[in-house]
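Asks: Just to be clear, the model below is a prediction. Sequence and coordinates:
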Amino acid sequence: MSATLRSLRFYLAIGLAQGLLLMWTVLYSDLSGVAMAALAAALLAGGGLLQLLAEQRRQPRIWIAMLLVALGAAGLVWVCRGLPFTLGVGLGAMAGLLLMTLLSATLLRGRADLWRRLLGNGAWVLLALPMPWLVQWLFKLWIQHRHLDPFKSGLLSLAFFATPTLAFSGAMFLGNLWCARRRAQVA
């Protein structure tokens, strides 16, 4: 199997695992709303860090960093639980989660060209972020057109939760592939 297909398989496995765990969290767990939000933030931030550092995924320090970022994301959501849920608080928490993930991914690659890599990582994440919402919107349109309830079927429930995470993973894969080709052309 080529390196590109192995890389794609890794990204899709992360996206599918995130979707499965989000589905379990929302549909089958008895967690409170704050605990669900903290677990979802941990899943998404940790998985995002792992996708940003996919080429270094065999290093144990990357997995330790992923767990620390996931715990930090859950902690940030837990700390915000006492604040009123307004647009400003929600956007601030999302910005904090993104910044934590981006800084961690950038620092784990070393200090050389820190700002350039931070801006590069940020650009790819910002380009990938609309994909889950777009895919979720299209999925909802399809469900409404077919008059289906995604929560009455296990496969539709999985699609409801996994298609956004898979879309983000696919966009991150394409970004990583583009960056790898650019590095190969420069070298």
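Replies: Good, I have the coordinates.

Asks: Only C-alpha atoms from now on, for both contacts and neighbour counts.
Replies: Fine.

Asks: Okay, buried residues for the helix ranked longest in the chain please.
Replies: For the chain, the helix with the greatest residue count under DSSP state H is helix 154-186. Across helix 154-186, burial judged by 16 or more other CA atoms under 10 Å covers 156-176.

Asks: helix or strand for Leu8, which one?
Replies: Assigning secondary structure by DSSP states H and E places Leu8 in helix 3-23.

Asks: how about the next helix or strand after that helix: buried residues?
Replies: Later in the chain than helix 3-23, the nearest helix or strand by DSSP H and E is helix 33-52. Under the neighbour-count criterion of 16+ other CA under 10 Å, helix 33-52 has 34-52 buried.

Asks: structure B:
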Amino acid sequence: VLRNLAHNQRNHTSLIQAGAVEPLVAIMRNSWDAAPRINAAVAVACLVGHEEGNPRLQLDETLVDEILDVLDAACQGTMRHGSFWTVWKLCQGLASLTVNDKNKELITEKGGVNILNEVLHDSHYNNEAAHRYALSAIWNLAFNAASRLVILKTPGLVDSIRDIVHKSESIRTKEAAKGALWTLGLEQDVKSLSETMAQDAGWY
């Protein structure tokens, strides 16, 4: 329940003031059950993910494996830990968790880039949000040199990002895609795509 509330920014202040963060961190760190750990981590990410240096965001290797496993299952439409998981909600969590430098390394090492690529290649419930949050996570990862190389070498990923810049109807999703391309060192792509879109719109 807390995780679902945390996905809505309008609930953040009341949840934080009610003291929800520390109990969630305790579950995230100490629960022996994967599902509560994952739910707690995503909720914490939603609540304090804007605080780049917040130590509460730090994941351990097991939790990274668990989050990526359920995201992969969600992309396939299969159950994990007795539940069906929602792609956009997991990606929203990852978009915040990837602001942490250590998490960037762990998520990349554990194959997170491939799974985010999978998100962009598929259609999901609330697809625009799923793509936007996946792109935000990729954008964050791209600030890490090792992660950036993995992203650039992942087959089809950069092309998917370019395609979203060109075709998405969401301004926020386009901006996340452009930010990812720019941080990947593909500034010319952003300029060329922007010019093409302007020409298609008849601006010049």
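Replies: That came through fine. Quick caveat, the model's predicted, so the values are computed rather than measured.

Asks: Need the TM-score between these chains.
Replies: Put the two chains on top of each other and the TM-score (TM-score structural alignment, normalised by the length of structure 1) is 0.26; 92 aligned residues with a CA RMSD of 5.9 Å.

Asks: who does the helix or strand Arg148 of structure 2 falls within touch, helix- and strand-wise?
Replies: Assigned by DSSP H and E, Arg148 of structure 2 falls within helix 145-153. Contact partners of helix 145-153 of structure 2 among helices and strands, from 3 or more CA pairs under 8 Å, 6 or more residues apart in numbering; DSSP states H and E: helix 101-109, helix 127-141, helix 157-167.

Asks: could you check the angle helix 127-141 makes with the first one?
Replies: Using axes from the mean of the first three to the mean of the last three CA atoms, to 10 degrees, the direction of helix 101-109 of structure 2 lies 110 degrees away from that of helix 127-141.

Asks: For helix 101-109 of structure 2, name the packing helices and strands.
Replies: Using 3+ CA pairs under 8 Å, 6+ apart, helix 101-109 of structure 2 sits against helix 61-76, helix 127-141, helix 145-153.

Asks: just the longest one next, same as before
Replies: Other elements packing on helix 127-141 of structure 2 under the criterion 3+ CA pairs under 8 Å, 6+ apart are helix 87-97, helix 101-109, helix 112-121, helix 145-153, helix 171-183.

Asks: Please state the offset of whichever helix or strand comes after the last one from the chain centre?
Replies: The one in question is helix 171-183 of structure 2. Using DSSP H and E, the helix or strand that follows helix 171-183 of structure 2 towards the C-terminus is helix 187-200. Chain-centre distance of helix 187-200 of structure 2: 25 Å, with CA atoms, centre = their mean, to the nearest Å.

Asks: rewinding a little: between the helices and strands packed on helix 127-141 of structure 2, which one is nearest to Arg3 of structure 2?
Replies: helix 87-97 (9.2 Å; CA to CA).
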